[in-house]
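Colleague: Just to be clear, the model below is a prediction. Sequence and coordinates:
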Amino acid sequence: MGEILQEDKGVLKQTLLIEIEKAKETMIQVAREEGITSESTLQVSQSIDQLLNRLHKVSLTK
């Protein structure tokens, strides 16, 4: 059973990494269009922070 959880954890980490990369690309695009200090850029940045926090939590659990 521990192996299944490890596998699920690996899939979750991979999914989070993909989502983080997509969000980073979105943030760059929004920053180019609206400026680096725009509300939209800030919102995308905060969503990246949340994804990074989730990735960190997943990485810490055994």
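Modeller: Arrived safely.
Colleague: CA atoms for contacts and neighbours, from now on please.
Modeller: Will do.
Colleague: ok, longest helix in the chain?
Modeller: helix 2-34 (DSSP state H).
Colleague: elements contacting it?
Modeller: helix 39-60 (3 or more CA pairs under 8 Å, 6 or more residues apart in numbering; DSSP states H and E).
Colleague: do you know how far residue 53 is from residue 29?
Modeller: Using CA to CA, to the nearest Å, residue 53 is found at 23 Å from residue 29.
Colleague: again, but for residue 55
Modeller: Distance check for residue 55 against residue 29: by CA to CA, it reads 23 Å.
Colleague: Next one for the comparison:
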Amino acid sequence: MGRPKSSRYCKQPLLNNLSASIALSFIASGFFMVRGGLWLTNRKLAPDLSRNNEQ
């Protein structure tokens, strides 16, 4: 027997789809980690500046 009929619906190889989705997941997670890191540093600096102004 040849290939199953359902294979005609998947034009691209599954490995390409898998590698592309993994790469996009890494890019998205890195972006959100950087955004979260910047938010945390800004949040930590704000109380320090207000304390310096009070002294």
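Modeller: Alright, I've got the coordinates. Values in this document were obtained by computation on a predicted structure and should not be read as measured data.
Colleague: re the thing from before, and residue 55 and residue 29 of the first structure? Which one has more around it.
Modeller: The neighbour comparison of residue 55 of the first structure against residue 29 (other CA atoms under 10 Å) goes to residue 55, with 19 against 14.
Colleague: can I assume that one is in contact with residue 14?
Modeller: No. Residue 55 of the first structure lies out of contact with residue 14 (CA atoms under 8 Å); the separation is 9.3 Å.
Colleague: ok, back up a step: the longest helix of the first structure maps to which residues in the second structure?
Modeller: Counting by TM-score structural alignment, helix 2-34 of the first structure lines up with residues 15-47 of the second structure.
Colleague: average gap between that stretch and the first structure?
Modeller: Once the two are superposed, stretch 15-47 of the second structure sits an average of 0.6 Å from its aligned residues in the first structure (mean CA distance after the TM-score superposition for the first structure).
Colleague: chain center to that stretch: distance?
Modeller: 4 Å (CA atoms, centre = their mean, to the nearest Å).
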